[in-house]
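below: sequence and its predicted model.
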Amino acid sequence: MSKKIVIIGGGPGGYVAAIRAAQLGAEVTVVEKGKLGGTCLNRGCVPTKTLLHAARIYKTVQNTRQFGIYCTIDSFRYDKMVEKKNEVVRNNVIGIETIFKNRHIKLLSG
């Protein structure tokens, strides 16, 4: 007899629990009111760290002279940084959706 589990919230706690429950043979449904991945993936940790990474690269290039490396940054394109951030978020969401599909985890909006 299969166990049926409903998980409220598709953030990190919810999707990890859903995947594990499915691995253990449960029939799993996740109810998410926003986007799969929750705040951390879509608006918090992941987007912020992606933009911070771009800022660190910029700063590193500015400080290369002390190592005998002479280069300049002509400009930076914030719109391209945002595109990269969106790509990282999108790829992570697609990854979770793919796992859900492969594990037959149902996702409901609500």
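Arrived safely, thanks for sending.

contacts and neighbour counts: CA atoms only from here.
Noted.

give the contact list for residue 5.
Shown in contact with residue 5 (CA atoms under 8 Å, 6 or more residues apart in numbering): 21, 26, 27, 28, 29.

want to compare, so here's the second one:
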Amino acid sequence: MKFNLKGKNAIITGGGSGIGQAISTTFAAQGANVHILELNADHAQNTVNLIKEQGGSATAYNCNVVDQKQVVEVINEIASKHDIHILINNAGIAHVGNIEKTAETDLD
């Protein structure tokens, strides 16, 4: 075991693919109950299925993290059932350019 997360509840944004999926599956393999907040519901569910196939525990939530209201609703839903021990803010988009030439809307 790499590290022990047994009994811990982890929220991972963008956990449906790429680095987020790797974090989600690793945390679940180490015993965490993983809550995946993901814009793409199919990707989130695929990660949940992968985790469950490996004997782990995970739940998918369709959530756009740029919408604060959605995030608050999902966090409140999770917090009403579980203590939250870990938060991984992984969701993001790739943007080519530099900070000086990046529009404020892209930064948001």
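Happy to help now that I have it. Just so you know, these numbers come straight off a predicted model, no measurement behind them.

any idea what the TM-score comes out to?
Laid over one another, the chains give 0.42 as their TM-score (TM-score structural alignment, normalised by the length of the second structure), with 55 aligned residues with a CA RMSD of 2.4 Å.

re earlier: in strands only, show me the contacts of residue 5 of the first structure.
Taking DSSP state E as the definition of strands, the contacts of residue 5 of the first structure contribute 27, 28, 29.

in CSV: the residues you listed, plus neighbour count.
Shown next, in CSV, are those (neighbours: other CA atoms under 10 Å):
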residue, neighbour count
27, 18
28, 22
29, 19
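
and of those residues, the nearest to residue 4 of the first structure?
Here the nearest of those to residue 4 of the first structure, counting by CA to CA, is residue 27; it sits at 4.7 Å.

do you know how far that closest one is from residue 6 of the first structure?
Remark: distance between residue 27 of the first structure and residue 6 of the first structure (CA to CA, to the nearest Å) = 9 Å.

follow-up on the earlier one: just the closest of the ones in strands among the contacts of residue 5 of the first structure to residue 78 of the first structure, please.
Among these, residue 29 lies closest to residue 78 of the first structure (CA to CA), at 38.4 Å.

in this structure that closest one contacts residue 107, no?
Yes. Residue 29 of the first structure lies in contact with residue 107 (CA atoms under 8 Å); the separation is 5.8 Å.

so who does residue 81 of the first structure touch?
Neighbouring residues of residue 81 of the first structure by CA under 8 Å, 6+ apart: 51, 54.

what is the neighbour count of residue 92 of the first structure?
Other residues lying near residue 92 of the first structure total 17 when counted by other CA atoms under 10 Å.

quick check: chain neighbours aside, which residue is closest to it?
Among residues not flanking residue 92 of the first structure along the chain, residue 41 sits closest, at 7.7 Å (CA to CA, 6 or more residues apart in numbering).
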